[in-house]
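A.B. asks: sharing a model prediction with you, sequence too.
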Amino acid sequence: MRTRLQGRDKARAVVFAFLALILAALLLGGCMNNADANADQSEQKTIVIGIHDKGAYYSSYGDFISAAFPDLKVELVEMDPDYAHPIAKAQYEQKLKDEKPDLLVGYDIRYKQLAADGLLTDLTTRMMDSKMKEDDFYPGMFEKLKRDGDGSLFAVSPILQASVLYYNADLFRKYNIPLPQNGMTMTDVMQLASQFARAGSNKDGIVGYHQPLSSMPNNLLYTLSYKEGNAPWPYNFQTGKVTVDTPAWRSIIKTVIDLYKNGTFKMQDIKGESKDGEVWYGPDAVSEADLFKQGKSALTIASYNEMNGMPFEVGSVTPPVSPVDNRSSDMGIYNYMAIPAGAEHADTAWEVTAFMLSDYMAKVRSGLQDQYVLPTRKSYMKYDHNPILPQLYEILPSIDQSYPNEGYDPKFMPMFNDLEDREITAAVNGEKSVEAAIATMQKEGQALMDAAKPKK
């Protein structure tokens, strides 16, 4: 969203200054050993880092690396800066050969293919030589990266994206509702949220659950299905069939309609600005959309540390987990660091990587109170004593599912979303029966999908 981009340069300057002070203290105290005291100081170390784009690099990696390695000459190569329109696999691999980066950092969309093509270095030996143990890290990191590496560890990730279920403790006390617990499913969360409406919260303008900018019917259908470990959409790109009129989706649709009707959910159709295929929201729109921060929603899911400094008492528990295992779509490993096979400065690349994985970085991040990521290094819990963390670090990410839609008209999904919003809104307002809304979504949705299918 746009508000998360504004003021980036100022924020980076503050972060860099903070990092420089902390890391200087660590160096002076003899706590960090990221340089060889016997090295020839006249020879400056150099590293070429292949990055996704400069903005993402500096906020996630660059400022830390610059502060920790002030004498390291870093050359940046933007490998694939347009996330919305990534270059072809062959182009990327050719760029890898031409630019010869020593280290790759960025989003994980390329990792699986690069590993399969033998273009990355197995990091297992380097981990062992550095005396790093898997038990010292978030287990979901190794599970995901080894699964995508066909059993080998071709990358590591210093950070994980983690969200939690926040609750407004003042509202729970006011309406005498039992507090949420760790390990709830999304169905559990919805059942808990619905108690507010039954307790009369609607007359005070309070809803049980709200997700800012994700409160329309299509958003909630996705949330209730995907967070329970099911398919995210009521259609299948492989079969070309719409599955609205099936028992599973009929149940989800009826649940969403009931929760709107009884006041557990509130629709907010806040318009953003379309730009390059993405929707951006300004600060006013974001503020209007966030009912939890306004004290008007009892529950929400948001990034760890995002709800600090609220004008009411905030509690948190682990995010919703699948009913079949201890996995959550609110936990994820989406960034990686990898050393290309044959890298010229592989030792320096690993030195940088090991630093990003270090206990020192865990301590630094505890001081930053980052709103969007946690260190994968579990020693972070020595510095941040939030009681939720031991349980949070045990929850594995949902296993990625592939839903290839190659060849389909890209307009299909937003058009189907609009269809869901229109029909469910009509059912909520009493303009249509639930059965009629389901029938329309099935019929018109199938027509949309047929029209969007790849042309033979």
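C.D. replies: Good, I have the coordinates. Numbers count the residues shown, from 1 in each chain.
A.B. asks: going forward, measure contacts between C-alpha atoms and count neighbours the same way
C.D. replies: Noted.
A.B. asks: if you count residues, where's the longest strand of this protein?
C.D. replies: strand 159-168 (DSSP state E).
A.B. asks: got a list of contacts for stretch 133-150?
C.D. replies: 111-112, 115-116, 127, 152-157, 160, 332-333, 376-379, 393-397, 399 (C-alpha atoms under 8 Å, 6 or more residues apart in numbering).
A.B. asks: try stretch 198-217
C.D. replies: Counting by C-alpha under 8 Å, 6+ apart, 175, 190, 192-197, 220, 256, 262-270, 286, 289-292, 295-301, 420-421, 424-425 sit against stretch 198-217.
A.B. asks: kindly report the same for stretch 363-379.
C.D. replies: By C-alpha under 8 Å, 6+ apart, stretch 363-379 touches 15, 19, 22, 136-138, 141, 157-163, 303-306, 357-359, 361-362, 380, 383-384, 393.
A.B. asks: helices - which of those residues land there?
C.D. replies: Using DSSP state H, the members of the contacts of stretch 363-379 that fall within helices are 15, 19, 22, 141, 359, 361, 362.
A.B. asks: all strands of the stretch 51-200 of the chain, in order?
C.D. replies: Ranges of strands in the stretch 51-200 of the chain, per DSSP state E, counting those that start in this stretch, are 73-78, 103-107, 159-168.
A.B. asks: this is the comparison structure:
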Amino acid sequence: MLKRSMVLLLVLILTTSLVAACTTGNTEGNVKPSNGNDPAEELQVPEKAEVTFSTIFSDEEFEEIIGSYVKKKFPNYTINHISNRGLSLEQLVATQTKFDIYFARAAAFLNAYEPMKMTFDMTELAEKHGINLDSFAPGFIESATFDGKLYGLPIFNDSLVLYYNRDLFDKFAVPYPRDGMTWEETLELAHQFDRNENGTQYMGLWISPKHYFRMNSLSQGFVDPETNKVTVDNDNWKRILNIFAELSRDSGVREMARVNFPSHDHFRGKNSVTAMYVFLTEWIAVSRDQMPLNWDMVSMPVFKDLPGKGTQPYANYAGITSISENKDAAMEILKYLTSEEYQMEVSKKGKISPLKSQKVKDVAFENHPDQDKNFGAVYVNENAPMRQLHPLEDHIVDLMNDKVNELVTGKKDINTILREVQEMGQQVIDQEMVKSK
């Protein structure tokens, strides 16, 4: 009797063990249960999923800097890509195309994706998947948060640096620029190039207007989001426009601008006539062949009273769409793309990381082919605070950009330009506000 009872007990133990083993295994074949280390015990990450990206990159660029890494990290995921260069957001929405992750600048959350009802508050999902928002440098998360809703995570950042053509500096025996220069010092250096030699007009400095306006170091916005009033007719915008007035004070430069307004083409290529150019750091990674053969860079000039204060964040954010049916899988991908593991790899190639991580900064540009460049210039300045964004601010940016032509060519002064932008811009904003009602 005792022996029979022992046998029955043994069978009961074995049966219980088998049931436990089955219930703790993968019951559906595509979901991993929580391992107890996740911030939310209910977290279940699909082992297999189809995730579609919509980005600003070409298919080739996407594969090189994102797709190949994600596919290696998540071999069971099917990764698709839609390039915005071929299909606009409006076309995607009109055709009811499903996509899970999109890339955009912070302003696009308000002026593009929110009006299309494509944004999704990622706050709870980020917490659920253990995203450490404190790992990002100051300003990045704040720039993607609207009314307490987190619309995106920063993947890459672009800042502004001062590129220069060593050959032109050598030609005219002018000392190279250095990190940490003020605008006053930079303009004084630039004016040494303002000359006409054998019919060729040279200029010392040009700045990409739209980019500097959006990223300006004084954190000046364009439209007050509370009142919908244009906010450019003030002393800080006068300081910003004064840089453009000063860099074109030479009569030869003004005359050249009337015939052929300064642009990328004046700096890049073998026929460069501009010694220095303030532009995005993305050039380092993707446009080396368009720059002068003998180029280098230093940190973007700063205002004298704001030493070390660079530009506002200008990140490429990744957001999860409201229509995504694979939000957990998408967030796991974003968790990887914002990890030190991934950021270190693309940092080596020349992508600027939004992370605080010193490890990521220490390996920056390690695999870049031009090891003679001053890559440290990228991290000399700290981010300026983000301006107040407004969904209609691009109308004012466009007006400001158009008016720079009149300033640089000497047709109008700064006060007149700002007054006109204020007045004309307000009319546009008022009209757009009426349309949106």
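C.D. replies: Yes, it's here. Bear in mind the structure is a predicted one, so any value in this text is a computation, not a measurement.
A.B. asks: got a TM-score for the pair?
C.D. replies: The TM-score (TM-score structural alignment, normalised by the length of structure 2) is 0.59; 364 aligned residues with a C-alpha RMSD of 5.5 Å.
A.B. asks: format the strands of the stretch 51-200 of structure 1 as JSON lines; extra columns: distance to residue 243 of structure 1 and mean neighbour count.
C.D. replies: Output for those, formatted as JSON lines (distance: least, C-alpha to C-alpha, whole Å; neighbours: other C-alpha atoms under 10 Å):
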{"stretch": "strand 73-78", "distance to residue 243 of structure 1": "41", "mean neighbour count": "16"}
{"stretch": "strand 103-107", "distance to residue 243 of structure 1": "32", "mean neighbour count": "23"}
{"stretch": "strand 159-168", "distance to residue 243 of structure 1": "30", "mean neighbour count": "23"}
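A.B. asks: wait, which of those strands is closest to residue 229 of structure 1?
C.D. replies: Closest of those to residue 229 of structure 1 is strand 159-168, at 16.9 Å (criterion: C-alpha to C-alpha).
A.B. asks: show me what that closest one is packed against.
C.D. replies: strand 297-303, strand 314-317, strand 331-332, strand 373-375 (3 or more C-alpha pairs under 8 Å, 6 or more residues apart in numbering; DSSP states H and E).
A.B. asks: by how much does the third one deviate from structure 2 on average?
C.D. replies: Read that as strand 331-332 of structure 1. Superposed on structure 2, strand 331-332 of structure 1 shows a mean distance of 3.7 Å to its aligned residues (mean C-alpha distance after the TM-score superposition for structure 1).
A.B. asks: next SSE after that strand?
C.D. replies: Following strand 331-332 of structure 1 in sequence order, the next helix or strand is strand 335-338 (DSSP states H and E).
A.B. asks: what's near enough to touch the residue nearest the centre of structure 2?
C.D. replies: Centroid check for structure 2 by C-alpha atoms, centre = their mean gives residue 315 as the closest residue, at 2.1 Å. Residue 315 of structure 2 sits next to 105, 106, 140, 154, 155, 156, 157, 158, 354 when contact means C-alpha under 8 Å, 6+ apart.
A.B. asks: before we move on, the earlier item: just put the helices and strands packed on strand 159-168 of structure 1 in a markdown table and tack on mean neighbour count and distance to residue 97 of structure 1.
C.D. replies: What follows is those, written out as a markdown table (neighbours: other C-alpha atoms under 10 Å; distance: least, C-alpha to C-alpha, whole Å):
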| stretch | mean neighbour count | distance to residue 97 of structure 1 |
| --- | --- | --- |
| strand 297-303 | 24 | 37 |
| strand 314-317 | 20 | 46 |
| strand 331-332 | 23 | 30 |
| strand 373-375 | 24 | 31 |
